[in-house]
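K.L.:
The following block contains a protein sequence and its predicted model.
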Amino acid sequence: MARKVKEAAPVAAPGADDLEVLHPEREVTIAGRQLVVREYGFVEGLKLRPLYAPLIENLKPVLAEGELPDLEQVLDLLVQDADALPQLMAAACDQPVEWVAGLGHEHGHNLMLVWWGVIGPFFVRSAAGQLLSERLRAMRRAGATSTPS
């Protein structure tokens, strides 16, 4: 007896999401403004590094446990250096810092969630890279251990 075989769902062409991975962005309306929230460019990220360095340091222990932070952990991490947050968010959406800092709770929270959705992987990659470097340095310092003969 013959059965009708379902057609497979079309598969995206290889590399179709490369741009999203390499340079993610989201369009969102916040407080009546249409924004594009994007990941920092290379040089821009370097210039912002002093602002986000404390976030990376605070993120490393969470990642060291082998888990990605959940939303509550992210909020706890962000509040530890809340003064830098408006600048970091403003840079990602090309808006004045004053505008971001002046948003009401709901609009600010929504922008922060979109910003983290776009920028969060950047911070996670940075923190994970630093953790790996620290572990490799520790292994080199420990040196080769002798084994009993």
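P.N.:
Nice, I can see it.

K.L.:
CA only for contacts and neighbour counts going forward, please
P.N.:
Will do.

K.L.:
how about Lys56, what does it touch?
P.N.:
Actually, residue 56 is Ile. It isn't Lys. With contacts defined as CA atoms under 8 Å, 6 or more residues apart in numbering, the neighbours of Ile56 are 123-124, 126-127.

K.L.:
so which of the residues you listed is the most crowded?
P.N.:
Neighbour counts for the contacts of Ile56 peak at Ala127, which has 23 neighbours (criterion: other CA atoms under 10 Å).

K.L.:
quick check, that residue in a helix?
P.N.:
Yes: applying DSSP: H, G, I helix; E, B strand; the rest coil, one finds Ala127 inside a helix.

K.L.:
how near is it to Glu7?
P.N.:
42 Å (CA to CA, to the nearest Å).

K.L.:
What strand or helix carries the residue nearest the centre of the chain?
P.N.:
Nearest to the mean C-alpha position of the chain, counting by CA atoms, centre = their mean, stands Gly120 at 1.5 Å. Element membership for Gly120, per DSSP states H and E: helix 105-142.

K.L.:
put this beside the first:
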Amino acid sequence: MSRPEQAAEASELDVLFPDREIRVAGQTVTVRELRFAEQLRHHHQLAPLAAALAEAEPTELGGLDSVNRIYDLLAAHEEQVIALVAVCCDRDEAWVRELPAADGENLLLTWWGVNSGFFMVLRGIVGKSGLTDREAGKLAVAKHTNACPLLSPCILLILLLSGQATTL
């Protein structure tokens, strides 16, 4: 297998199995993707962050400074992000809050790497894509039925509950 084929295969595996093990504060921590029930349970924390990402200009999230812009958006939603990070690494919020800066940043960047697909797919649906509500709904369903693990049925609920869509 050639290197490009190996890279493509590794990328596909990252999509299918995005969970990561890292060392944080001397402990091995598994940072995992939000599960469906967790997305529903934590909708009130996901919705403001998803809306902020949807409002960002495409050039802000795709250029060289995108890491800084994303970090700014995450920091602006500190309470929600800390709660979501805690859920995704099976730790309590106090543990996440008390991490030294380097460990906290490593955990945050890993969490974003594992869960960014959810937010970026949602951003593409509700952001400045020019899609009508109905088209966005069709896209969400089409991507979900094509076994795209980055898009969950929870997105449809977020669209409706956040006021981003009125009909699908």
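P.N.:
Perfect, I can see it now. Predicted model, so just to flag it, every value in this text is computed and none were measured.

K.L.:
Got a TM-score for the two of them?
P.N.:
The pair, once superposed, lands on a TM-score of 0.74 when counted by TM-score structural alignment, normalised by the length of structure 1; 133 aligned residues with a CA RMSD of 3.0 Å.

K.L.:
Which parts of structure 1 are helices?
P.N.:
18-22, 42-64, 71-79, 85-93, 97-101, 105-142 (DSSP state H).

K.L.:
what distance separates the first one from the centre of its chain?
P.N.:
Spelled out, that is helix 18-22 of structure 1. Taking the mean of its C-alpha atoms, helix 18-22 of structure 1 sits 14 Å from the chain's own mean (CA atoms, centre = their mean, to the nearest Å).

K.L.:
For the counterpart of Val85 of structure 2 in structure 1, give its distance to Ala128 of structure 1.
P.N.:
Aligned by TM-score structural alignment, Val85 of structure 2 pairs with Met89 of structure 1. Noted for Met89 of structure 1: a distance of 21 Å to Ala128 of structure 1, by CA to CA.

K.L.:
Looking at those two, which one has more neighbours?
P.N.:
Comparing Met89 of structure 1 with Ala128 by other CA under 10 Å, the one with more neighbours is Met89, at 24 against 18.

K.L.:
who are the neighbours in contact with that one?
P.N.:
100, 111-112, 115.

K.L.:
Next: His107 of structure 1.
P.N.:
30-31.

K.L.:
Counterpart of it over in structure 2?
P.N.:
Using TM-score structural alignment, His107 of structure 1 pairs with Asp103 in structure 2.

K.L.:
Leu49 of structure 2 matches what in structure 1?
P.N.:
Aligned against structure 1 by TM-score structural alignment, Leu49 of structure 2 finds its counterpart in Leu55.

K.L.:
Okay, that match and Thr29 of structure 1: tell me how far apart.
P.N.:
Taking CA to CA, one finds Leu55 of structure 1 at 26 Å from Thr29 of structure 1.
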